[in-house]
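>>> sequence and predicted model, in that order:
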Amino acid sequence: MNKPHVFGLARSMAHHFSKLPCDSLCLIEGLGVEGDAHAGVTVQHLSRIKQDPDQPNLRQVHLIHAELLDDLVEHGYVLAPGALGENVTTRGIDLLALHEGTRLHIGEAVIRVTGLRNPCRQIDDFMPGLLKHMIEKPADGSLNRKCGVMAVVEHGGEIAVGAPIRIEEPAGPRRRLEPV
């Protein structure tokens, strides 16, 4: 297995579904990705603003594992990093198996995982039929959301494509990730 590292980076100053690839990002403590429409202390996702514009922004940084993009090729979808709206595309980490509160040390920055991205209909608007590959429905009736995780910036700094990622599990009881 590859050592955990940054496979791709992306940002968008406007609220577009996909983000533009870049070689590096500056993460700002308590805000998110510099120059990204989703940066802020309070929620910046348009659908969440409608619900409660004062709720804390637990979705400052969106991460997706490159292995998901690899799997999607088998279904006829070729996606570059940033295509699904993620800021950081990782390789060598099972993001979906992380626990709430896990810290990822990337370059100079530290981000804390807050929960799962909840795949929505915008994925099918982007590419028809893609949403069904973002959610698995096991026989027990549960849902496995595969569209990455969300995080907040605890310590700002520069991150670059190729940077190693160090995983720091949270102390105390471990909680499975839930959608945020």
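Great, that's in hand.
>>> when you work out contacts or count neighbours from here on, use the C-alpha atoms and nothing else.
Noted.
>>> so which residues of this protein form helices?
Ranges of helices within the chain are 46-51, 66-73, 122-126, based on DSSP state H.
>>> from residue 40, how far off is residue 54?
Going from residue 54 to residue 40 by Cα to Cα, to the nearest Å gives 11 Å.
>>> oh sorry, the question was meant for residue 124
The gap separating residue 124 from residue 40 is 27 Å, by Cα to Cα.
>>> quick one: which of residue 54 and residue 40 has more around it?
Taking neighbours as other Cα atoms under 10 Å, residue 54 and residue 40 compare with residue 40 leading, 21 against 12.
>>> with adjacent residues omitted, what lies nearest to that one?
In space, and not counting its chain neighbours, residue 40 is closest to residue 31: 4.4 Å by Cα to Cα, 6 or more residues apart in numbering.
>>> for burial, what's the neighbour tally of residue 142?
Using other Cα under 10 Å, residue 142 has 9 neighbouring residues.
>>> quick one: contacts for it?
Under the criterion of Cα atoms under 8 Å, 6 or more residues apart in numbering, the contact list for residue 142 is empty.
>>> structure two is appended below for comparative analysis:
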Amino acid sequence: MNDEHGSIEGTVTAVSSDSGHGFTKPNRESVRLLTGLGVEGDAHAGVTVQHRSRVRRDPTQPNLRQVHLLQAELFDEVAAHGHRVAPGDLGENITTAGIDLLELPEGTLLHLGDEAVVRITGLRNPCYQIDRFSKGLLKEVVGRDTEGGPVRKAGVMGVVQQGGVVRPGDPVKAELPTGPHRPLERV
């Protein structure tokens, strides 16, 4: 939602984390974001890549996927096709409502709650594990545009610019980068 000053705002609806590398993440009362690392105690926190497939390729890569954010509006969209998805089910750390995360440009700063700031680095590239969660769901979260290119709807990834505690009900405010905006690509 845009306010009269052009800022883009929404709300945190859920927060999730897991110390293991499972697909879904349990909901929490709060999560603490750590500057330059990610979600405290989450398996994907770290300066370098933590996702298993990326570690196998090159464990020295910078971790551009410290925090996974997903808009709750996706749940209604996939429910219309028979898929029951709730916050944390797709492995996201922060679930939002009222803000179209997928349309924000690369480098957007998301102010979460009183202190935390996450810089969006790109789109989540969903994998076959989504179909293990719910058969056929991958087709719903990766569509095609009119030219046949992929349209990824499984959320955005980011890095923690400023730490802080994030809770359900906290506001989310997007601060767009200056200069020409680059559309999000998969990271």
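Structure's in. What do you need? Note that the coordinates shown come from a computational prediction; the quantities given were computed from them, not determined experimentally.
>>> follow-up on the earlier one: from the helices of structure 1, which stretch is densest packed?
Among the helices of structure 1, helix 66-73 has the highest mean neighbour count (mean count of other Cα atoms under 10 Å), at a mean of 16.
>>> re the thing from before, wait, which of the helices of structure 1 is closest to residue 168 of structure 1?
helix 66-73 (20.2 Å; Cα to Cα).
>>> against structure 2, what's the mean shift for the closest one, could you check?
Superposing on structure 2 and averaging over aligned pairs (mean Cα distance after the TM-score superposition for structure 1), helix 66-73 of structure 1 comes out at 0.8 Å.
>>> residues in structure 2 aligned with that helix?
Residues 72-79 of structure 2 are the counterpart of helix 66-73 of structure 1, counting by TM-score structural alignment.
>>> what of stretch 109-119 of structure 1?
Counting by TM-score structural alignment, stretch 109-119 of structure 1 pairs with residues 116-126 of structure 2.
>>> contacting residues around the matching stretch?
Stretch 116-126 of structure 2 has contacts (Cα under 8 Å, 6+ apart) with 33, 64-65, 67-68, 102, 105-112, 138, 141-142, 152-166, 184-187.
>>> just the buried members of those?
33, 64-65, 67-68, 102, 105-112, 138, 141-142, 152-166, 184-185 (16 or more other Cα atoms under 10 Å).
>>> take these and keep only those in strands.
Taking DSSP state E as the definition of strands, those contribute 33, 67-68, 109-112, 142, 152, 156-162, 164-166.
>>> just list the residues touching residue 85 of structure 2, thanks.
Contacts of residue 85 of structure 2 by Cα under 8 Å, 6+ apart are 75, 78, 79.
>>> can you check residue 45 of structure 2 too?
Here residue 45 of structure 2 is in contact with 37, 38, 39, 66, 67 (criterion: Cα under 8 Å, 6+ apart).
>>> equivalent analysis for residue 49 of structure 2, please.
If you count contacts by Cα under 8 Å, 6+ apart, residue 49 of structure 2 has them with 55, 59, 60, 61, 62, 63, 64, 65.
>>> what sits closest to the aligned partner of the fifth one in structure 1 if chain neighbours are left out?
Under the alignment (TM-score structural alignment), residue 62 of structure 2 pairs with residue 56 of structure 1. Distances taken as Cα to Cα, 6+ apart put residue 42 closest to residue 56 of structure 1, at 4.4 Å, once the chain neighbours are dropped.
>>> count of neighbours near the one you found?
Neighbours of residue 42 of structure 1 (other Cα under 10 Å): 20.
>>> how far is stretch 126-143 of structure 1 from where the chain is centred?
17 Å (Cα atoms, centre = their mean, to the nearest Å).
>>> what residues of it count as buried?
Across stretch 126-143 of structure 1, burial judged by 16+ other Cα under 10 Å covers 130, 131, 133, 134, 135.
>>> residue in structure 2 matching the last one?
In structure 2, the position corresponding to residue 135 of structure 1 is occupied by residue 142, as judged by TM-score structural alignment.
>>> I'd say its match and residue 152 touch.
Yes - between residue 142 of structure 2 and residue 152 there is a contact under Cα atoms under 8 Å: 4.7 Å.
>>> what's the match for residue 186 of structure 2 in structure 1?
So, by TM-score structural alignment, residue 186 of structure 2 is matched to residue 179.
>>> and if you look at residue 26 of structure 2?
Aligned by TM-score structural alignment, residue 26 of structure 2 pairs with residue 20 of structure 1.
>>> and the gap between its match and residue 165 of structure 1?
Taken as Cα to Cα, the span from residue 20 of structure 1 to residue 165 of structure 1 is 22 Å.
>>> name the nearest residue to the residue positioned nearest the centre of structure 2, sequence neighbours excluded.
The centroid of structure 2 falls nearest to residue 69 when counting by Cα atoms, centre = their mean (2.0 Å). Sequence neighbours aside, residue 94 is the residue nearest to residue 69 of structure 2 in space, at 4.8 Å (criterion: Cα to Cα, 6+ apart).
>>> what does residue 158 of structure 1 give?
Using Cα to Cα, 6+ apart and skipping residues adjacent in sequence, the residue nearest residue 158 of structure 1 is residue 26, 4.5 Å away.
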